[in-house]
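Asker: coordinates only, no sequence provided:
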């Protein structure tokens, strides 16, 4: 996981400098930005492998930045870790709902931050590379076709653009056709950790995925009181 490029958006210069220094010293290629304008200018030139976003920023805040990232095909699958002084359950859930991969509450230690980055990178960047190298993972159910290696989803032959979380969620459902996945299982498989307070996050992503799949979104069935499945 060395040489991964990481962009750090943090308005506190002392924290930004410390984090960038620690990341560069740990084998990553890190750049720091104080606001969204400079960050998106850099993203337009070269998208990073992972982003650290402070929630409380002047002007456009971290959640708004995350929303823009997730709504753009070029950046929709970039892993994002939220850095925030807020640690309430609602703030955590909001970040996860909008597509964050993890969150670290301030004040945090550098060793903890590096550990979280490695965990997210293993679940996202490296696993994606491994899948592409293996060249496997094609799932089909009626009009829905998922090519896990190339990250392409088509419905009745037309490509559908999904965020990385939506794509992973659909892959897990397609891989387990006919089996019911509980919300806790989905949370563990898609987000990489079990966070009992975030079942709402799973429901929101399911609803968004259904909408993007159009009429075929009804293939994702709700099993009341248990979870979700595709197929009989």
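Answerer: Yep, that arrived. A quick note: this is a predicted structure, and the numbers were derived from the prediction, not measured.
Asker: going by C-alpha atoms from here, please, whenever you check contacts or count neighbours.
Answerer: OK.
Asker: how many neighbours does residue 155 have?
Answerer: Residue 155 has 20 neighbouring residues, counting by other Cα atoms under 10 Å.
Asker: quick check: closest non-adjacent residue to it.
Answerer: Distances taken as Cα to Cα, 6 or more residues apart in numbering place residue 144 nearest to residue 155, at 4.7 Å, with adjacent residues excluded.
Asker: residues near that neighbour, how many?
Answerer: Residue 144 has 21 neighbouring residues, counting by other Cα under 10 Å.
Asker: swap in residue 122?
Answerer: Using other Cα under 10 Å: residue 122 sits among 15 other residues.
Asker: now do residue 99
Answerer: Residue 99: 27 surrounding residues under other Cα under 10 Å.
Asker: can you check residue 12 too?
Answerer: Residue 12 sits with 13 neighbouring residues when counted by other Cα under 10 Å.
Asker: find the nearest non-adjacent residue to it, please.
Answerer: Closest to residue 12 by Cα to Cα, 6+ apart is residue 34, at 7.4 Å.
Asker: pretty sure the one you found sits against residue 7.
Answerer: No - using Cα atoms under 8 Å, residue 34 is not in contact with residue 7, being 10.7 Å away.
Asker: who has more neighbours, those two?
Answerer: residue 7 (22 against 17).
Asker: can you name every helix or strand that whichever strand or helix holds the more buried one contacts?
Answerer: Assignment of secondary structure by DSSP states H and E places residue 7 within strand 5-9. Strand 5-9 sits against helix 13-25, strand 29-33, helix 36-45, strand 50-54, with contacts defined as 3 or more Cα pairs under 8 Å, 6 or more residues apart in numbering; DSSP states H and E.
Asker: try 7 Å this time
Answerer: strand 29-33, strand 50-54 (3 or more Cα pairs under 7 Å, 6 or more residues apart in numbering; DSSP states H and E).
Asker: same list, those strands, but as JSON lines with distance to residue 100 please.
Answerer: Shown next, in JSON lines, are those (distance: least, Cα to Cα, whole Å):
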{"stretch": "strand 29-33", "distance to residue 100": "19"}
{"stretch": "strand 50-54", "distance to residue 100": "9"}
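Asker: please compare the first structure with the one that follows:
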């Protein structure tokens, strides 16, 4: 599971953010800039939500410091200021996005999800070859032509099955939670039936696995989600 570091000294705001994100991600909170730098350096979260007005060290200095340390954690700046100059400064220092207080928690959650997808699931994974091919074992996915082959044999997947396999391949060796799969493949169009994902995974396995009861590719982490690759714990 991806981890989020919330850096916000206002208790009520940090709690609000945490409540909205903790069902999707592991959450930690820092209440001042110096602690934030220590936590980022030691734990390397997947993403940081960073307030500008902080005790001990403001958000700009925190961002400048972690970038000088060559820490590439994605950052969403959070502030009560709305002037363009503040936004521009944050982006110039290396912020990836910017949201102004007061904010809609659903909007912040949507921005976090979008940034996570963009950084880790679609652009940031080094398993994509220069020719747009994803591979694992005997599976090859051609992302440019939307085709899948196993041992050179074409596999006919539906759009949903293809997208599920792509997300798992992009995150191989990492457990992808059910929530992450649903959000990446269905988004807001998901009908809320918890069995829908399981049915699609079942159909995908029927097409790519020799033995669906003992799969070689799409494996289950019970109570959490699915993964492709080595049998590793969620992180």
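Answerer: Great, that's in hand. In this text, all values refer to a predicted model and were calculated from it rather than measured experimentally.
Asker: give me the TM-score for this pair.
Answerer: Remark: TM-score between the superposed chains equals 0.54 [TM-score structural alignment, normalised by the length of the first structure]; 131 aligned residues with a Cα RMSD of 1.5 Å.
Asker: returning to that earlier point: closest one to residue 174 of the first structure among the helices and strands packed on strand 5-9 of the first structure?
Answerer: Across those, residue 174 of the first structure has its closest neighbour in strand 50-54 (26.5 Å, Cα to Cα).
Asker: any idea of the angle that closest one forms with helix 36-45?
Answerer: 170 degrees (axes from the mean of the first three to the mean of the last three Cα atoms, to 10 degrees).
Asker: tell me what strand 50-54 of the first structure is packed against?
Answerer: strand 5-9, strand 80-84.
Asker: list the residues that contact the spatially most central residue of the second structure.
Answerer: Closest residue to the average C-alpha location of the second structure: residue 116 at 3.3 Å, with Cα atoms, centre = their mean. Applying Cα atoms under 7 Å, 6 or more residues apart in numbering, we find residue 116 of the second structure in contact with no residue.
Asker: what's the helix or strand for it?
Answerer: helix 105-116.
Asker: what's the mean distance for that helix versus the first structure?
Answerer: Following the fit onto the first structure, the mean deviation recorded for helix 105-116 of the second structure is 0.9 Å by mean Cα distance after the TM-score superposition for the first structure.
Asker: in the first structure, what range does that helix match?
Answerer: Using TM-score structural alignment, helix 105-116 of the second structure lines up with residues 110-121 of the first structure.
Asker: circling back: what's in contact with the strand holding residue 7 of the first structure?
Answerer: So strand 5-9 of the first structure is in contact with 16, 28-35, 39, 48-54, going by Cα under 7 Å, 6+ apart.
Asker: check stretch 20-31 of the first structure too.
Answerer: Contacts for stretch 20-31 of the first structure (Cα under 7 Å, 6+ apart): 2, 3, 4, 5, 6, 7, 8, 32.
Asker: now the buried members of those.
Answerer: Buried members of the contacts of stretch 20-31 of the first structure, scored by 16 or more other Cα atoms under 10 Å, are 4, 5, 6, 7, 8, 32.
Asker: which residue in the second structure lines up with the fifth one?
Answerer: In this case it means residue 8 of the first structure. Match for residue 8 of the first structure (TM-score structural alignment): residue 6.
Asker: and the gap between that match and residue 34 of the second structure?
Answerer: 13 Å (Cα to Cα, to the nearest Å).
Asker: then residue 59 of the second structure?
Answerer: As defined by Cα to Cα, residue 59 of the second structure lies at a distance of 10 Å from residue 34 of the second structure.
Asker: neighbour count winner among the two?
Answerer: More neighbours surround residue 59 than the other of residue 59 of the second structure and residue 34, with 26 against 17 (other Cα under 10 Å).
Asker: contacting residues around the more buried one?
Answerer: Contacts for residue 59 of the second structure (Cα under 7 Å, 6+ apart) come out as 33, 50, 51, 52, 53.
Asker: now for it: what does it line up with in the first structure?
Answerer: In the first structure, residue 59 of the second structure lands on residue 62 (TM-score structural alignment).
Asker: how much space between that match and residue 80 of the first structure?
Answerer: Applying Cα to Cα to residue 62 of the first structure and residue 80 of the first structure gives a distance of 10 Å.
Asker: what does residue 31 of the first structure give?
Answerer: Residue 31 of the first structure is 15 Å from residue 80 of the first structure, by Cα to Cα.
Asker: gap between stretch 24-43 of the first structure and the chain center?
Answerer: What separates the centre of stretch 24-43 of the first structure from the centre of its chain is 18 Å, taken as Cα atoms, centre = their mean, to the nearest Å.
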